[in-house]
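J.: Using only what follows, build the 3D model:
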Amino acid sequence: MAIGELVKRHLIDIRPLGVPTYRRLWSGQAIANIGIGVTVVAVSKQVWDLTQSSFWVGLLGLANLIPLLVFGLWGGAFADAVDRRRLLITSSLISWGATLFILAQALLGLGNVYLLLLASAVSATGFAMTSPARGAIIPRILPAELVPAANALNSLVFGFGAIVGPMIAGVLLAWQGYPLAYAVDAVLFTASLYAAIRLPELLPMGEIQRPGWRSVIDGLRYIATGPVLLMSFVVDIIAMVFALPRALIPQAVAERFDGSPIALGWLSAGMAIGAVLGALGSGWLGRVRRQGVALTVTIALWGLSVAAAGLAQQLWLMVVLMAVGGVADMVSSVWRQSILQLHAPDEMRGRMQGAFMVVVAGGPRLGDLRAGLTAVWFGMTWAWVGGGLACAIAVLVVGLSVPSFRNYRAG
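T.: From the prediction side, this is the model:
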């Protein structure tokens, strides 16, 4: 096979960037995600510094979870009933306001963990409304054959932000402290807001259902009646709740690397490094047909890589193993998102994306809480390693036990 053909088959497909509307949305998100990555690390570090407890760091996950559950489902219902452009702008302003609040508390030197939890909850509210709208917009501005490639490109920018953001956070925290870190996020977020403003009007198509609990329930019922869709959510919940070690990173850095901010940045970026590398070589993902088995095996590999990282004592080895997990996480995310976007009609896409966002964003918050609690009970190492092993075992048992999911073939 010629080198050019090999590259075309396996490297990331950039054709969606040829569509100006998508290119602006993608570029704005790429810039904003760097700032988000800075704030995620800085807030976790500030909570750890204030409390010296992984349990309190884990409570950040709970503070995010409740708004994500409530407003994620409602945001999906609104995305099916209103102009998606206007919804994206409004919810982005909520998230930006939360960032400015976090910046203000740092400038004033308040050092109050409850204010940080409150600000995180407000930010999660905006995110919960933004994500369903953004996910439902993609199939409206791109042809169907480019949707999987767009999802891989989205994974690339999320991963890029999660690498560069923590790295910048480590430098800024060591240099100037929290105010400058939060200020960087506040400035960079304006790129995403600008991209939302430049979107065309995106009024709902098909049958419009008034947003409310009835429309939310209809969306959940749509998922429940399809075992393949339902299982794609279940295996992701297993992955995030059982294995995600994010809340343990500040304690791991304190115990193994003398609390180094640079080590904090590298370890926080480990998964994202893998996600970016995986996205760059994602051209083959659309050719995998037995996606049920593939998802199950991929998530099991994620759990095993996390467990191995928890046993490693060298920073470079922990980062490498977390990067392996990041590749697995990116691959599973692209498959699940593409199935969801193309399976549902346009009038259901917002609600499907709302449910997807609740799982994708809510699962990690439950994982943070699980990690924090088990660290208190069993120590950081066992909380980290045990979670990864439990994930691998559980996903193989559950994923392979449902015939329709095990035998599912794309297309």
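
J.: Going by C-alpha atoms from here, please, whenever you check contacts or count neighbours.
T.: OK.

J.: Assign V398 to helix, strand or coil.
T.: In the three-state summary, V398 is assigned as helix, counting by DSSP: H, G, I helix; E, B strand; the rest coil.

J.: To compare against the first, here's the next sequence to fold:
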Amino acid sequence: MTESRVEPAGDPAPAAEGAGTAAPDAAAAPDAAAAPEAAGQGGPAGKPAYRDGNVLRWLGAYAASLVGDSIYFLALGWAAAQAGGPAEVGMIMATGAIPRAVLMLGGGVIADRLGPRKVVIGSDAVRCVVILGIAAVLMISGPAVWLLVVVALVFGAVDAMFLPAVGALPPRITGPDQLVRVQGMKALSNRFGGIVGAPVAGLAMGLGGPAAAFAVAGGLFAVSLVLLVALRVAPLPEEEPAPEGSGLSEPEKKRNVWDDLTAGFGYLRRHKLVGPLVASNILFELGGIPVINVGMVLLCSYRGWGAPGIAWIVGAFSVGAACSALILTVAKRIARAGTVRLTTITGASVLVAVLGSVPSLPWAVAVAAPMGLLVGTSGGLMAGLVQTNTAPAYLGRVTSVMSLISLGVAPLMYPLAGAAVGVWSVPTVFFGCAVLCGMAAVAGVCTREVRGAELPR
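T.: Model prediction:
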């Protein structure tokens, strides 16, 4: 996701990042008018993203929301355990995934129609109110299964709005040349959220039960909301081009959500760079996510390394991923981004196959660390290339497709991976996942625009 944009030849909606975004949003923070440059066009000349106050506000909001999410999820599970048995816990924990998966694509349409800033602020406000509300209820009475189900459903539906909108914000708060750095900073926040969320949730629940944990999560959502309101964000273009051959006028299109959604798919299908990038990323995530989230557990069970083995392997992978995030954050620019991304995908695919075959834990740890580095780098470059080459009017929908794959479709591979291990073996399943990841590299190599993709200077 390094940022050197390629104008795809013949594309109906050229991806001029930030095009039509010279004026600050009317609802921007009071100091927006004093900004050296309009949001979305970059901050002061030469200022890196990690020194840009506007980017740091967004990053703080994202990190607070991420830690809040982690605390909410753990508090929901603990409250469910108090309200019912194991079956109820599983049902409540899975409930939120349903509206998230069903509504995710619609969330992308809404983000593009209303603008990501409005959607992300509105959804964050709803999350804050809902979680503080359940905290207040639990302080008065005990948890009830029906109440927790309602909370999970509402939270999942709001997440379907929040995720595409927050993913579409970076190109509107900084210049194209800083988007890869923003992705690196975002990845570091992901690691921070994973490290901090669980201990804070445990401390809060130890002091005041699920009610206290929900209150802390709601407070973090409130912090996130305040920071989001202070963002300077460039507006969407006033008009979005109707899909070719649709026969629709702009007013008709804007009144029809289904047409907006199909126009997004049409955009991906026609775009000579963004479409192949997203397709390649889908293959990589379908092969890689099961290995990272389930395969490492199955490997340690298969080899007899136990829980300590899981901790060592996952920890090594996380260190490698954190290093990639740091590199993307501080690097001025990554030249030949398309080629670098394909190289990291190829290397990661090979290491997935190797990880499934290593005979000892030290070797597995030694393989997991560079695998995390390569996976993190390819993911950061992917996001940067997509955001710098997608027309602003389509960013929400493109982001929703990628979020749906990673959060909704790829997890469906978990039971398939487990069943495959039962039929074959862990090394065989790892090799199959490596082949699927490798197909992502092959798909990219076969596309000239992907091979030659560059990031802005």
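
J.: which ones are touching L315 of the first structure?
T.: Contact analysis of L315 of the first structure by CA atoms under 8 Å, 6 or more residues apart in numbering lists 257, 263, 267.

J.: I'd say A410 of the second structure and N281 touch.
T.: No - the pair A410 of the second structure / N281 is not scored as a contact, 11.4 Å apart, by CA atoms under 8 Å.

J.: neighbours around the counterpart of G379 of the second structure in the first structure, how many?
T.: Counting by TM-score structural alignment, G379 of the second structure lines up with S333 in the first structure. Applying other CA atoms under 10 Å, we find 18 other residues in the vicinity of S333 of the first structure.

J.: Just give me the residue closest to the centre of the second structure.
T.: Relative to the mean C-alpha position of the second structure, the nearest C-alpha, by CA atoms, centre = their mean, is the one of S403, at 5.9 Å.

J.: Contacts only, for that residue.
T.: By CA under 8 Å, 6+ apart, the contact list for S403 of the second structure reads 104, 163-164.

J.: Can you name the residues in contact with the helix or strand encompassing M413 of the second structure?
T.: If you go by DSSP states H and E, M413 of the second structure is part of helix 413-423. The list of residues contacting helix 413-423 of the second structure from outside it, by CA under 8 Å, 6+ apart, reads 286, 290, 294-295, 298, 428-429.

J.: 10 Å instead?
T.: Contacts of helix 413-423 of the second structure from elsewhere in the structure, counted by CA atoms under 10 Å, 6 or more residues apart in numbering, are 286-287, 289-291, 293-295, 298-299, 302, 425-430, 432-433.

J.: now, which of the residues you listed lie within strands?
T.: Members of these lying in strands (criterion: DSSP state E): none.

J.: Any of those residues buried? List them.
T.: Buried positions within these, assessed by neighbour count (16 or more other CA atoms under 10 Å), are 286-287, 289-291, 294-295, 298-299, 425-430, 432-433.

J.: Which of those residues fall in helices?
T.: Judged by DSSP state H, the subset of these located in helices is 286-287, 289-290, 298-299, 426-430, 432-433.

J.: can you tell me which of those lies nearest to G90 of the second structure?
T.: P290 (19.8 Å; CA to CA).

J.: What sits closest to that closest one if chain neighbours are left out?
T.: Using CA to CA, 6 or more residues apart in numbering and skipping the chain neighbours, the partner closest in space to P290 of the second structure is Y414 (5.6 Å).

J.: what's the counterpart of that neighbour in the first structure?
T.: Using TM-score structural alignment, the equivalent of Y414 of the second structure in the first structure is A371.

J.: count of residues packed around its match?
T.: When neighbours are counted by other CA under 10 Å, A371 of the first structure registers 31.

J.: cool, and V158 of the second structure?
T.: The number of residues near V158 of the second structure, taken as other CA under 10 Å, comes to 25.

J.: From what I see, it and G107 are in contact.
T.: Yes - with the criterion set as CA atoms under 10 Å, V158 of the second structure and G107 qualify as a contacting pair; they are 8.8 Å apart.

J.: Please identify every residue contacting each of the two.
T.: When contacts are counted by CA under 10 Å, 6+ apart, V158 of the second structure and G107 have 100, 119 as shared neighbours.

J.: Helix, strand, or coil at G111 of the first structure?
T.: Remark: G111 of the first structure carries the secondary structure label coil [criterion: three-state DSSP].

J.: OK, contacts around L100 of the first structure?
T.: Contact criterion CA under 10 Å, 6+ apart gives 106, 119, 182-183, 185-187 as the residues in contact with L100 of the first structure.

J.: what distance separates stretch 271-288 of the second structure from the middle of the whole chain?
T.: 14 Å (CA atoms, centre = their mean, to the nearest Å).

J.: now stretch 347-359 of the first structure
T.: 14 Å.

J.: residues in the first structure matched by stretch 162-169 of the second structure, start to end?
T.: Counting by TM-score structural alignment, stretch 162-169 of the second structure lines up with residues 130-137 of the first structure.

J.: Have a look at how far, on average, that stretch is from the second structure.
T.: Once the two structures are superposed, the average separation between stretch 130-137 of the first structure and the matching residues of the second structure is 2.5 Å (mean CA distance after the TM-score superposition for the first structure).

J.: if I line the two up, what does the residue nearest to the centre of the second structure land on in the first structure?
T.: Across the two structures, S403 of the second structure finds its equivalent in M357 of the first structure, going by TM-score structural alignment.

J.: Distance of that match relative to F71 of the first structure?
T.: With distances taken as CA to CA, to the nearest Å, M357 of the first structure is found 10 Å from F71 of the first structure.

J.: overlap in contacts of those two?
T.: Taking CA under 10 Å, 6+ apart as the criterion, M357 of the first structure and F71 both touch 127-130.

J.: For V150 of the second structure, see how far away A335 of the second structure is.
T.: When CA to CA is the yardstick, A335 of the second structure and V150 of the second structure sit 48 Å from each other.

J.: whoops, I mixed them up, R333 of the second structure
T.: Counting by CA to CA, the separation of R333 of the second structure from V150 of the second structure is 46 Å.
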